[in-house]
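> sequence first, predicted coordinates after that:
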Amino acid sequence: MTLGPDSFPRGFAWGTASSATQSQGATPADNWWEWEQGGKAPLSGSGNDFDTLYASDFRLLSDWGFSDYRMSLDWARLEPQPGHRSRQAVEQYQEILQAGRRSGLNMWVCLLHTSLPAWFAAEGGFLSPQAADLWARHVDYVAEVFGDLVDGWMPVNNPTGYAEKAYLRGTFPPGRSSQDEFLRALHAVHKADFEAALRLRQTGKLTSTNEALISLHPADESEDAMAVTALVDAVIWDSWLRFARTPRYENAFDQYGFSYYFSAAVNASGEFLPYPAGNAAGPQGYVSWAPGLGEVLDRLNSELPGKRLLVSEIGYGGDDDIARAAYLPAALGQVRNAIAAGMDIAGVHFWTGVDNYEWIEGFTVPFGLFDRNRVPRPSAHVIQSIIRG
């Protein structure tokens, strides 16, 4: 697919995204460290060495044509014990944000990307009665200390995905498999996201969601498959849209961002099957299918008419860079078509710039346009040519 120089509007944001644990590695102060030490995930080590290479990474991305960078400020590093802030971590993150801005990047900050402080997790995480107050205290602290260095806020990364992995599938800490706990955590984390946005808007900087969205299709024409698909759809979509439509939160976010990786067929047992059927699935079991991104954009535009959107994550996981170099332009074609249809789309952030730690897959499923040695893959050249028209 060829994208012409006029495909994207002036000021369209081209970014990459990362997280603290994935780029810096876990810290003994967070609950992912214990998860690793217990053999439930590969060791993250120093991540992709971001702590020592961040300045040159920012220059690389800026030189390559990117305008935005999203990172997370690790709550556990900032507050390793309740009420005790690490001056070293604060100064390090201040320097990182300054380095990104010196390189000409707009710095987006996420406050929660999977890992929790061990002390907060021990109290029950977001299921604790004290969670809302502890979270609000942390949000206000981050806003005060880092607000002048941040260009945009993305409070919680993929709330639904987090709740599902932690409380339903049990693949992330605390490793629970309880439908009741999942539904309570889902509500609590979505509420934490919207409450944080209200507080962060007071800094005068942009706020954006990052919902994990999927285009769902019944696996067959049976009534059971269609009914279960509707239930799963309600979890993925309605669980946060009901917040977005309430008077308290309807203006909490300046734009609605989302991550898209795949579409899925849902059978009568609630299992996700690769979609479209017959297409080769990647190493994480799903098909990277670009038209599904168009379906998600159409659905969002219908659910939230007139709202500004952001494709806050798209990426291709695996060693097949030929497939990555084909998939990403096809996905961008869906974005281009949506803009041509009149949708207000602020930009696209790729997952990810530099290969990093991918949670339970460790370092075995690369997503980067650059490898961990900062060598560009052919797909990076493809994306650069699109950015530069």
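Sure thing, it's come through. Remember, it's a predicted structure, so these values are computed and weren't measured experimentally. Residues are numbered from 1 along each chain as shown.
> use CA for all of it now, contacts and neighbours both
Will do.
> the spatially most central residue of the chain: what's it in contact with?
The residue lying closest to the centre of the chain (Cα atoms, centre = their mean) is residue 157, at 4.6 Å. Residue 157 makes contacts with 110, 112-114, 209-211, as judged by Cα atoms under 8 Å, 6 or more residues apart in numbering.
> with residue 351 instead?
16-18, 313-316, 367-368.
> so how do I select the buried members of those in PyMOL?
Of those, the buried ones can be selected in PyMOL as follows, counting by 16 or more other Cα atoms under 10 Å:
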select buried, resi 16+17+18+313+314+315+316+367+368
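> in what helix or strand does residue 338 lie?
helix 321-340 (DSSP states H and E).
> try residue 381
helix 378-387.
> and what of residue 256?
Here residue 256 is assigned to strand 256-260, by DSSP H and E.
> distance between that strand and the chain's centre?
Mean-position distance between strand 256-260 and its chain equals 8 Å (Cα atoms, centre = their mean, to the nearest Å).
> please apply the same query to stretch 313-333.
For stretch 313-333 - counting by Cα atoms, centre = their mean - the centre lies 17 Å from the chain centre.
> check which helices and strands the longest helix along the chain sits against.
With secondary structure taken from DSSP state H, the chain has its longest helix at helix 179-200. When contacts are defined as 3 or more Cα pairs under 8 Å, 6 or more residues apart in numbering; DSSP states H and E, helix 179-200 packs onto helix 131-146, helix 159-167, helix 239-244.
> the first one packs against which elements?
In this case it means helix 131-146. Short answer (3+ Cα pairs under 8 Å, 6+ apart): helix 131-146 packs on helix 179-200.
> let's bring in a second one:
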Amino acid sequence: MSVLGERVAAGLKFPTGFVWGASTAAFQIEGSTTVDGRTDSSWDAFCRRPGAIAGGDTGDPAADHYRRYREDVALMRELGLGTYRFSLAWSRVRPDGGKVNPPGLDFYDRLVDELLANGIRPWATLYHFDLPQALEADGGWANRDTAYHFAGFAEAAAERLGDRIPLWSTLNEPWCSAFLGYGSGVHAPGRQDPEAAVAAAHHLLLAHGLGMAELRRHAPAAESGITLNLYPVQGPDPEAVRKIDGLMNRLFMDPVLLGRYPEDVLADLAPFGFGELVRDGDLGLISTPIDMLGVNYYRGYEVTREPVPGSEPAGPEWIGAGEVRFIPDPDAPRTDSGWQVEPGKLTDTLVSVHRDYPHIPLYVTENGAAYPDVTDADGQIADKDRIAFLDAHLRAAHAALARGVDLRGYFYWSLLDNFEWAEGYAKRFGLVHVDYETQRRTLKQSADFYAKVIAANALPGL
């Protein structure tokens, strides 16, 4: 461990019992995509499309976690993580969306037991973007039947693991699955079909409700919920803010927590048949009470409909959001992904959920940044930008606590450098550096900093 983090003392204390963790996703770290009965996911197929992934990268070997999970759990223990959030690969558990595959479930059995043996609580996410390709061939999330296939997957996972996993998320970021996968086509399955994107959004939420029923049945003592990527949307133009906030946030928050879709968003999506998708009983399932909400936060959105030099559309052209533009801040620091670093908007996001919706415990289930790794003269990876990012966002989380938000925990994204979707291996988000040639793991100085924060349950004084 380096001297970084030695200054961590009782500067800003977090509540007793505050959960400290890190998150990953199966396709991004596991590798071993053809072993023990696993079949293709939509991401395996997408990676084979020319030009789909930077550098022509694929999900194998990724970080080789399938074979190196014990080593990775040992790193978690060294960091002092209290909880580890990971996802289950549907194509391992029920290959092609069909029968249960015991060897695939055996892997998660081993992982969960290893975590528990090291004093780390498992948090399982059932779905993090990797739909079995056989189900995608039948229409994927645009097909209502996929939601019922998901219920079967949830049943198999919870029946086998529900006695040992105390925290579950049904879905991770359904906005991405629907609109990046079926609308813009930059994520798997790479479709550009407005009607399919809108249908996918509803069917994903229906799958959440059906999955909650299986979790209640087979893991009744667990805390279960959903994880959404939320964005504070601000700007000088109320109509621009309304449209993007509706598409990004309220389309998913309102049915889950209020039992209804927002009327203005229904009107925006009516030309794409959204109203015809919602059947009697659907919203009752979708609004099944949840125990907690996971909030993934990376950046905010400031938008306008006025021409802005050098700006990009803030939403898909096909819903009229292409007329809305981001307002860039030329002075804001940016990550290696080009995203503005806006820690204060994490506070805004958490406070708005606390203010605008019925009370629900919140967790920051993802927050992180990609930066190039630089090795210093001592052989250490001195990722000072990531330390600054982490420090600033933890202060923002603490500020939300000070304003009365029921925030229960924070999870950094990601534990390991990994396959970063369409960016392939070009972007590094990890606390742990992965040499993809040798699979050697190296703790970065940000890992040292985070470990010291966890041990103190506090941020350093300024």
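It's in. Keep in mind that what you see is a predicted model, and the values were worked out from it rather than measured.
> kindly provide the TM-score of these chains.
The TM-score (TM-score structural alignment, normalised by the length of the first structure) is 0.93; 384 aligned residues with a Cα RMSD of 2.0 Å.
> the helices in the first structure, which residues?
20-24, 31-37, 50-64, 75-78, 87-102, 118-122, 131-146, 159-167, 179-200, 223-233, 239-244, 290-303, 321-340, 378-387.
> nearest to residue 265 of the first structure, of those helices?
Nearest of the helices of the first structure to residue 265 of the first structure, taken as Cα to Cα: helix 223-233 at 8.2 Å.
> how about the closest one: buried residues?
225-230, 232-233.
> give the contact list for the aligned partner of residue 423 of the second structure in the first structure.
In the first structure, residue 423 of the second structure lines up with residue 361, judged by TM-score structural alignment. Applying Cα under 8 Å, 6+ apart to residue 361 of the first structure gives the contacts 41-42.
> I'd like the contacts of residue 351 of the first structure as TSV, with distance to residue 351 of the first structure appended.
Shown next, in TSV, are the contacts of residue 351 of the first structure (distance: Cα to Cα, whole Å):
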residue	distance to residue 351 of the first structure
16	6
17	5
18	7
313	6
314	6
315	5
316	8
367	6
368	7
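> between the contacts of residue 351 of the first structure, which is nearest residue 62 of the first structure?
Nearest member of the contacts of residue 351 of the first structure to residue 62 of the first structure, counting by Cα to Cα, is residue 16, at 10.5 Å.
> for the equivalent of residue 386 of the second structure over in the first structure, which residues are in contact?
Structural alignment (TM-score structural alignment) places residue 386 of the second structure against residue 324 in the first structure. Counting by Cα under 8 Å, 6+ apart, residue 324 of the first structure touches 315-317, 379.
> can you tell me which of these lies closest to residue 282 of the first structure?
Out of these, the member with the shortest distance to residue 282 of the first structure (by Cα to Cα) is residue 317, at 7.3 Å.
> return the residue of the second structure aligned against the closest one.
In the second structure, the residue matched to residue 317 of the first structure (TM-score structural alignment) is residue 370.
> report how many residues lie close to its match.
Number of residues near residue 370 of the second structure (other Cα atoms under 10 Å) recorded here: 22.
> what's the answer for residue 44 of the first structure, then?
24.
> ok, it - contacts?
Per Cα under 8 Å, 6+ apart, neighbours of residue 44 of the first structure: 21-22, 25-26, 36, 357, 359, 362.
> overlap between these and the second structure?
Contacts conserved in the second structure for those, counting by both residues aligned by TM-score structural alignment, their matches' Cα atoms under 8 Å: 21-22, 25-26, 36, 357.
> show the buried residues in those.
For those, buried by 16+ other Cα under 10 Å: 21-22, 25-26, 36, 357.
> considering these, which is situated nearest to residue 61 of the first structure?
Closest to residue 61 of the first structure, out of all of those and judged by Cα to Cα, is residue 22, at 17.7 Å.
> counterpart of that closest one in the second structure?
Match for residue 22 of the first structure (TM-score structural alignment): residue 28.
> isn't its match right next to residue 416, touching?
No: taking contacts as Cα atoms under 8 Å, residue 28 of the second structure lies outside contact range of residue 416: 9.4 Å.
> between the two, what contacts are shared?
residue 63.
> neighbours around the nearest residue to residue 205 of the first structure once chain neighbours are set aside, how many?
Taking Cα to Cα, 6 or more residues apart in numbering, and ignoring the residues beside it in sequence, residue 205 of the first structure has residue 152 as its nearest neighbour in space, at 5.4 Å. Neighbour count of residue 152 of the first structure, defined by other Cα under 10 Å: 24.
> quick one: residue 152 of the first structure and residue 206 touch, right?
Yes: counting by Cα under 8 Å, residue 152 of the first structure touches residue 206, with 4.6 Å between them.
> excluding its backbone neighbours, what's nearest residue 219 of the second structure?
Nearest to residue 219 of the second structure is residue 162, by Cα to Cα, 6+ apart, at 4.6 Å.
> give the aligned equivalent of that neighbour in the first structure.
Using TM-score structural alignment, residue 162 of the second structure pairs with residue 147 in the first structure.
> that match contacts residue 203, correct?
Yes: proximity of residue 147 of the first structure to residue 203 meets the contact threshold set by Cα under 8 Å, at 6.1 Å.
> isn't residue 199 of the second structure up against residue 145?
No: between residue 199 of the second structure and residue 145 there is no contact under Cα under 8 Å: 11.6 Å.
> more neighbours: which of those two?
Between residue 199 of the second structure and residue 145, counting by other Cα under 10 Å, residue 199 is the more crowded of the two (24 against 15).
> roughly how far apart are the more buried one and residue 41 of the second structure?
The gap separating residue 199 of the second structure from residue 41 of the second structure is 20 Å, by Cα to Cα, to the nearest Å.
> rewinding a little: make CSV from the contacts of residue 324 of the first structure and add distance to residue 270 of the first structure to it.
Below are these laid out as CSV (distance: Cα to Cα, whole Å):
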residue, distance to residue 270 of the first structure
315, 25
316, 25
317, 24
379, 35
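> among those, which are in strands?
The members of the contacts of residue 324 of the first structure all map outside strands under DSSP state E.
> neighbours of the residue nearest to residue 141 of the second structure when sequence neighbours are not counted, just the number please.
Computed as Cα to Cα, 6+ apart, the closest residue to residue 141 of the second structure that is not its neighbour in sequence is residue 200, at 4.6 Å. By the measure other Cα under 10 Å, the count of residues near residue 200 of the second structure is 29.
> for the aligned partner of residue 200 of the second structure in the first structure, what are its contacts?
Taking TM-score structural alignment, the alignment pairs residue 200 of the second structure with residue 185 from the first structure. Taking Cα under 8 Å, 6+ apart, we find residue 185 of the first structure in contact with 126-127, 163, 167.
> 10 Å instead, please
Residue 185 of the first structure makes contact with 125-128, 159-160, 162-164, 166-168, 179, 191, according to Cα atoms under 10 Å, 6 or more residues apart in numbering.
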